[in-house]
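Visitor: next comes the sequence, and after it the predicted model I'd like to discuss.
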Amino acid sequence: MTLRGKILVLMVAVAVLAGLAAASVLHAAGRENRKNQTRADGPPVTAGTVSLAPGARPRIVFRSMAWGPHRDELASVAADDPAGPRIASGVKCLRFYAAGGTGICLRAEHGTLQDSYRAVVLDAGLKERAHYSLPGIPTRARVSPSGRWAAWTVFVGGDSYAGTNFSTRTAVLDTRTGQLTASLEDFTAYLNGSEHHAPDTNFWGVTFAADDRHFYATMATGGRTYLVRGDLASRTVTSLHANVECPSLSPDGTRIVYKKRVPGLPADAPWRLYALDLATLRETPLAEPRSVDDQVVWQDDRTVTYALAGDYGTDLYTVPADGTGKPRRLLTAGLAPAYPR
């Protein structure tokens, strides 16, 4: 055989081996994906009807992270039996919240070249009422107690709150009229008593009061974060307290639980949960010793729920909001809970 023939045979052999290797990798990846879609070692999930309306038996609605055909779907479980069977809705969300019979679902729309994102307003039966394009990656969502107002936050630069190299956009929607404020940066901000203007200002983590006028949120500027109180009528936000992120207002409107950066903690896990009395601005550390990167949800006036990393992505935990007790796992493989009221 000539030298040219030997080289040709070698090139064909290399191409065949490369093809076999690629096929092996794809087969293994497909097998792993099929295994994850069908594995049955997580909480039991079955298809059914999920409602955001209050029922005779209180339920938790959340994003189910259990592997299988219903992963990432909104699921429902009895609040008094959170380890019990889950009912999956078929509606997939990355972030979710609901109140007053209204839900907000932040979801990915998978495209040919890249994903896009949208905020979808849901009725009590999880039917779409309206949707809005999002300018970035979804991270927070909230609905006012009456269901009239919805808010969401996305990352438009960066993808984590742990560092400082990120930018957010927070929108507020009147679900009755469809009027959308695309960015809270359009509101007039007051910091420490003076009108504030700075190009580095970011907002995130809205939580609504029951009066359908006021809300609280985080404002970041100058390398610091602040709790601000917003007024939807006057379109203003006013600073109240420093070092507050992702606030969540108690059902009775008297306290806020939030994540606070604590000096000395690792840069990638810098937070601890605290409660703030709005009348006195007195802080109380909660009994959760781990770093929580979440906007907690109030289970009732005494207890908050939040997500921490788990075997399926995240699990949900609860802890008393007064600094007593200790955290306990509420359910495995869950994220973004809501307690329909």
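Guide: Here it is on my side, so go on.

Visitor: rest of the way, CA atoms for contacts and neighbours
Guide: Noted.

Visitor: what kind of secondary structure is residue 276 in?
Guide: The three-state label given to residue 276 by DSSP: H, G, I helix; E, B strand; the rest coil is strand.

Visitor: and it, how far from residue 5?
Guide: Residue 276 sits 80 Å away from residue 5, taking Cα to Cα, to the nearest Å as the criterion.

Visitor: so if I had to pick from these two, which one is more boxed in?
Guide: residue 276 (22 against 10; other Cα atoms under 10 Å).

Visitor: wait, doesn't residue 121 sit right on residue 101?
Guide: No - judged on Cα atoms under 8 Å, residue 121 makes no contact with residue 101 at a distance of 10.7 Å.

Visitor: can you map out the strands along the stretch 51-200 of the chain?
Guide: Assigned by DSSP state E, counting those that start in this stretch, the stretch 51-200 of the chain shows strands spanning 59-64, 73-78, 86-92, 95-99, 102-109, 116-122, 128-134, 137-143, 149-157, 167-174, 180-181, 188-191, 194-196.

Visitor: switch these over to JSON lines; also include mean neighbour count.
Guide: Listed next are those as JSON lines, based on neighbours: other Cα atoms under 10 Å:
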{"stretch": "strand 59-64", "mean neighbour count": "26"}
{"stretch": "strand 73-78", "mean neighbour count": "24"}
{"stretch": "strand 86-92", "mean neighbour count": "21"}
{"stretch": "strand 95-99", "mean neighbour count": "27"}
{"stretch": "strand 102-109", "mean neighbour count": "24"}
{"stretch": "strand 116-122", "mean neighbour count": "20"}
{"stretch": "strand 128-134", "mean neighbour count": "15"}
{"stretch": "strand 137-143", "mean neighbour count": "26"}
{"stretch": "strand 149-157", "mean neighbour count": "23"}
{"stretch": "strand 167-174", "mean neighbour count": "21"}
{"stretch": "strand 180-181", "mean neighbour count": "16"}
{"stretch": "strand 188-191", "mean neighbour count": "18"}
{"stretch": "strand 194-196", "mean neighbour count": "12"}
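
Visitor: got another one to weigh against that:
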Amino acid sequence: MTTLRRRLLTLVAAILLLAGLATGVVLHAAARADRANQPRSGDPTVRTGTLTLDQKGRLAFLNAAPGPHRNAVASVRSTDPEGGRTASTLKCARFYAAAGTGICLQSNPGVLKQSNRALLLDAGLRTRRTFALAGTPSRARVSPSGRFAAWTVFVSGESYSSAFFSTRTSILDTRTMRLAPSLETFSIVRGGKPYHASDINFWGVTFAPDDDTFYATLNTANKTYLVRGSVSRRTVTTLVENVECPSLSPDETRIAFKKRVLSRTNLWHEYVLDLHTLRETALAERHSVDDQATWLDNHTVAYALPTDGRVGSSDLWSVPADGSGTPHLLIAGASSPAPL
């Protein structure tokens, strides 16, 4: 009995110790997040107001500025992106919108399990449908017509630079609510032949206006490919190598993407690919861009970069799409841009 009692006491002590450690980790993370949320002098003015996804001439995004509106869907006038921003009460980890339809990916950490979900939004930011996510939110896109929405999550690992990661990319028909849970079920054509492998991953969908064609990144055998896909035929075809997180230009002639480069200072460089000639143009941004760029118009792309000296925050930058010019700070304390 004495030995059994000692074992039980040891077990109880171990459980209490683990519970204490878990609580400490959560409290530490909360305290760190609270410090990051403290406003500083010079931070942008954010006010609560009415925000809809059918407001023309505005740029929607996720507010990354410290304060009570951090991570909220916000917007500014496209002609005055440095002006005061209007914030909603909806908070997301990733966001995108087009034609009055939005997608909001949320991640709610817990002591034992993290809860992740996708919210399909109407023009008034009201939730039309909720979908459980298999992992941590990574990318989100809506087709130009609002007909389709896509999202990518990390099922394991924390980033594309991790040695071991798995992604899952889904496409939703917002009219019929038919969900393709994983692009891995689509047929793949590589080099003109059907391709099958056990290590396939997709991420970073971007849609064409025809409500069928899309582009995405395919990863297999330690290589990444730009693929062109068809929602109706459930097929993808590889086009070129070393293309990640594609974004189709409004005129459908070019793809903005991040390209993995061998450098001690850069991990990815931002490029634009001409879809007719397959010629690549390096953009003027010299920092490593770990983001899916967004076209503001046919001449300019926007992307997020980490904010200097502020953990977990980012700023939106823009750069000409023809490789000329210099990067320009578009919106301080922001991410996930979506031109309305």
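Guide: Received the coordinates, thanks. Because the structure is predicted, anything quoted here is derived from the model rather than measured.

Visitor: pipe the strands of the stretch 51-200 of the first structure into JSON lines and attach distance to residue 202 of the first structure per row.
Guide: Formatted as JSON lines, the strands of the stretch 51-200 of the first structure follow (distance: least, Cα to Cα, whole Å):
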{"stretch": "strand 59-64", "distance to residue 202 of the first structure": "27"}
{"stretch": "strand 73-78", "distance to residue 202 of the first structure": "29"}
{"stretch": "strand 86-92", "distance to residue 202 of the first structure": "28"}
{"stretch": "strand 95-99", "distance to residue 202 of the first structure": "20"}
{"stretch": "strand 102-109", "distance to residue 202 of the first structure": "20"}
{"stretch": "strand 116-122", "distance to residue 202 of the first structure": "20"}
{"stretch": "strand 128-134", "distance to residue 202 of the first structure": "16"}
{"stretch": "strand 137-143", "distance to residue 202 of the first structure": "14"}
{"stretch": "strand 149-157", "distance to residue 202 of the first structure": "10"}
{"stretch": "strand 167-174", "distance to residue 202 of the first structure": "6"}
{"stretch": "strand 180-181", "distance to residue 202 of the first structure": "15"}
{"stretch": "strand 188-191", "distance to residue 202 of the first structure": "11"}
{"stretch": "strand 194-196", "distance to residue 202 of the first structure": "12"}
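
Visitor: for residue 223 of the first structure, which of those strands is the nearest?
Guide: Minimum separation from residue 223 of the first structure across the strands of the stretch 51-200 of the first structure (Cα to Cα) falls at strand 167-174, 12.3 Å.

Visitor: what about the closest one, how far off from the second structure?
Guide: By mean Cα distance after the TM-score superposition for the first structure, the fitted strand 167-174 of the first structure averages 0.3 Å away from its aligned residues in the second structure.

Visitor: which strands or helices does that strand pack on?
Guide: Here strand 167-174 of the first structure touches strand 149-157, strand 180-181, strand 202-208, going by 3 or more Cα pairs under 8 Å, 6 or more residues apart in numbering; DSSP states H and E.

Visitor: dump those strands into JSON lines; add distance to residue 76 of the first structure as well.
Guide: Output for those, formatted as JSON lines (distance: least, Cα to Cα, whole Å):
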{"stretch": "strand 149-157", "distance to residue 76 of the first structure": "21"}
{"stretch": "strand 180-181", "distance to residue 76 of the first structure": "29"}
{"stretch": "strand 202-208", "distance to residue 76 of the first structure": "23"}
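
Visitor: count the neighbours of whichever residue in the first structure pairs up with residue 176 of the second structure for me.
Guide: Using TM-score structural alignment, the partner of residue 176 of the second structure in the first structure is residue 177. By other Cα under 10 Å, 9 other residues sit near residue 177 of the first structure.

Visitor: for the host helix or strand of residue 13 of the second structure, buried residues please.
Guide: Element membership of residue 13 of the second structure [criterion: DSSP states H and E] is helix 2-36. Judged by neighbour count using 16 or more other Cα atoms under 10 Å, the buried positions of helix 2-36 of the second structure are residue 36.
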